[in-house]
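**Q** pasting the structure only:
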């Protein structure tokens, strides 16, 4: 821990990028996706699940309000490992609250704590990546960070859902099973915090920027510099609508796959959900992200923007077909999910690179956080209404609505494409 600061990170990126982005991905997936499976298993309605779990996006929406603090005080390295310990405590608290009479209110409150800690961890981790990685290597490792973020999703959305199903069968109690799952998560995050305390590099640029009495002025200047960017209206519009359709589909995909055919769903068990959506789907999503990162490094973002937006939205038809025909064959269901998730992973790479482009400048950490805040807002508001819409129209009409909701993102893409340098994103450009 006493090694002297050096201009470049002393450790190879492979020693910390995989574990860092695994640690970034798990709490987000737990809050946004695993919570919906948990509450579905515990008997809550789609309306309540979508409404209350969508509110958990709020910390990611408003995190730009405190993102400059991560720049101004302490190192990003400190924020990362300390918040991982906090997340470990939050997972343990969920395990303890589930058996309580008011489990929903108590667990939801802990999920809020988890969400705020995870959002702050995201700020620090993404900023650390931008500071510890040479500019020329950042694009090359986008695929790597995305891959391990997706592996975190695979572990949580696939492995933990499958484990919960097995534990429910073994214990005969949904509450006991999920309490054991969250206790396991608590142990994992304590170990991750301990590892990163020693393993993260110490880049020279990772230092607090607060300067005496001017902290408040610097804080406001970070926001002002972002909103003074040329074309800021178009930037915000694009960030808000790119995932308008997907935000609604993702919020209800697990309930759709778990609901019985008589309710318009597919009728999967937890174990089958862990295989089809949490394993096959996430592998396809990861492959799509890797292919997307490679393709952009070869051809540039501008050239691939249209293919990527089409690949992200067109496969939503797979969900509509599942709702129409309600197949019982797990291979057929898994294939449909894999097609949609591959397209989503491929198309989402363009969104990530666009946010990196927007964040270029002296306040990369805070500006990237502001971008992800608007991304989260674009996920939260549509997701809140998704359960209510489905409860009133059914799954078939709901997925037709989702397809119609892709139109604004196509319109925004047509405007944004003209503003991107053709060389942006190309390797060694």
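**A** Structure's in. What do you need? In this text, all values refer to a predicted model and were calculated from it rather than measured experimentally.

**Q** okay, CA-based contacts and neighbour counts for the rest of this
**A** Will do.

**Q** my read: residue 63 touches residue 118, true?
**A** No. Applying CA atoms under 8 Å as the test, residue 63 and residue 118 come out as separate, 10.2 Å apart.

**Q** Please identify which of those two sits among more neighbours.
**A** residue 118 (26 against 22; other CA atoms under 10 Å).

**Q** what helix or strand does the more buried one sit in?
**A** If you go by DSSP states H and E, residue 118 is part of helix 103-132.

**Q** Can you mark which positions in that helix are buried?
**A** Neighbour counts over helix 103-132 (16 or more other CA atoms under 10 Å) mark 103, 106-132 as buried.

**Q** How many neighbouring residues does the closest residue to residue 51 other than its chain neighbours have?
**A** Spatial nearest neighbour of residue 51, chain neighbours left out: residue 384 (4.4 Å); criterion: CA to CA, 6 or more residues apart in numbering. Counted with other CA under 10 Å, the neighbours of residue 384 add up to 23.

**Q** Helices of the stretch 251-400 of the chain, start to end?
**A** 270-275, 282-299, 301-313, 317-325, 330-358, 364-404 (DSSP state H, counting those that start in this stretch).

**Q** ok, structure two:
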């Protein structure tokens, strides 16, 4: 018996190592990079360019509206489930088209004059976000269909880490470049960088198409929602997505004012966040992905959700400690590490809840819900912090993690087989 257990353990470890170093994981990482790169090109980098050019603050603020396609992407996601571009396949065909159009849109954005052509700039920026959101839709569907169910956690963590590195290149890298070359040149460089995505798409394999995919546009629009809401736990899944990271999100919305108010300088916060925060998030995502391979999505959600809550409570401890640089480093590192693990499991959970016949539409719907807590729950956090003080504020954010973990009980495989059922779809 011991010999068989040992052989089984060795085989399991061998399979895990093969999964970690598989081509599928490289593709997941590269596609994450491709999705993260365009995001800040229409936010922080564009804001910096417009400010540098002398555009008024009111106009700069209005440009936040060009990000709407990211929250509305479920509206056109059914097109990618219904139609196939036959040359490269159901997923790779659309992905290649979105990436090529995105490259053109990014390069064109750099050629527009922010002062003389603000409306044209807004239109081209909207095209960038539309093609970027379209790429997100297809990449999410591709990842769900390409990876085995047990690989979703690790694949999601690599995708998220690639996404963050893409954001870092476009945001920090773009700003540094802009000190040495024109913004027009920066946007051309970023457009050229998207060639990484094009090459990845050309070399990647096309996922096996599930049986029963939509044959009409009506089926592509209606059936994904009918299929989803026929599940007995459909509303609980939506509630879980809304609540699982809400405490973490609320705390994050107020961390910068908190750091500055208790006496840290902007340089200290920036240096610690860059040195400890970014890399802790990357390592947390990788560790989380490997742990999901071992523990499964459900157990990982429990563990990582608990760690997220504890890390939020760490801010309360820092509020009592005051201006302690070592305390700041410890809190930022732990919060980012646990947040990286939690995000990996969170994204993997959403992927596991989609039906492969309608992956693009169902995942777009679920991922759109991810942004709601960031906007709605974060809005009153300033008033709450003012009213109760920093220590109590972060305690409240910690306790708000409880509803998400309570809802998670309903998804126990032992309780109702939901995860097993979802993986079978």
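**A** That came through fine. This one's a predicted model, so the numbers in the text were calculated from it and none came from an experiment.

**Q** ok, back up a step: distance check, the residue nearest to residue 51 of the first structure against residue 317 of the first structure.
**A** Separation of residue 384 of the first structure from residue 317 of the first structure (CA to CA, to the nearest Å): 22 Å.

**Q** One more: residue 236 of the first structure?
**A** 27 Å.

**Q** So the residue nearest to residue 322 of the first structure when sequence neighbours are not counted versus residue 399 of the first structure, what's the distance?
**A** Nearest residue to residue 322 of the first structure in three dimensions, chain neighbours excluded: residue 333, at 7.3 Å (CA to CA, 6+ apart). Counting by CA to CA, the separation of residue 333 of the first structure from residue 399 of the first structure is 16 Å.

**Q** Need the counterpart of residue 153 of the second structure in the first structure.
**A** When the first structure is aligned by TM-score structural alignment, residue 153 of the second structure is paired with residue 142.

**Q** My error: substitute residue 410 of the second structure in the last question.
**A** So residue 410 of the second structure corresponds to residue 418, using TM-score structural alignment.

**Q** ok, how many other residues are close to that match?
**A** 10.

**Q** Would you double-check that it falls in a helix?
**A** Yes. Under DSSP: H, G, I helix; E, B strand; the rest coil, residue 418 of the first structure falls within a helix.

**Q** Now for it: which residues touch it?
**A** residue 302 (CA atoms under 8 Å, 6 or more residues apart in numbering).

**Q** next one: residue 265 of the first structure
**A** 255, 256, 257, 258, 259, 323, 326, 395.

**Q** How many residues are close by residue 216 of the first structure?
**A** 12.

**Q** host element of the aligned residue in the second structure for it?
**A** Superposed on the second structure with TM-score structural alignment, residue 216 of the first structure falls opposite residue 218. According to DSSP H and E, residue 218 of the second structure maps onto helix 217-229.

**Q** Counting by contacts, list what that helix packs against.
**A** helix 77-82, helix 359-372 (3 or more CA pairs under 8 Å, 6 or more residues apart in numbering; DSSP states H and E).

**Q** Pull up the gap between the residue nearest to residue 322 of the first structure and residue 343 of the first structure, please.
**A** Residue 333 of the first structure is 16 Å from residue 343 of the first structure, by CA to CA.

**Q** quick one: which of those two has more around it?
**A** residue 343 (26 against 23).
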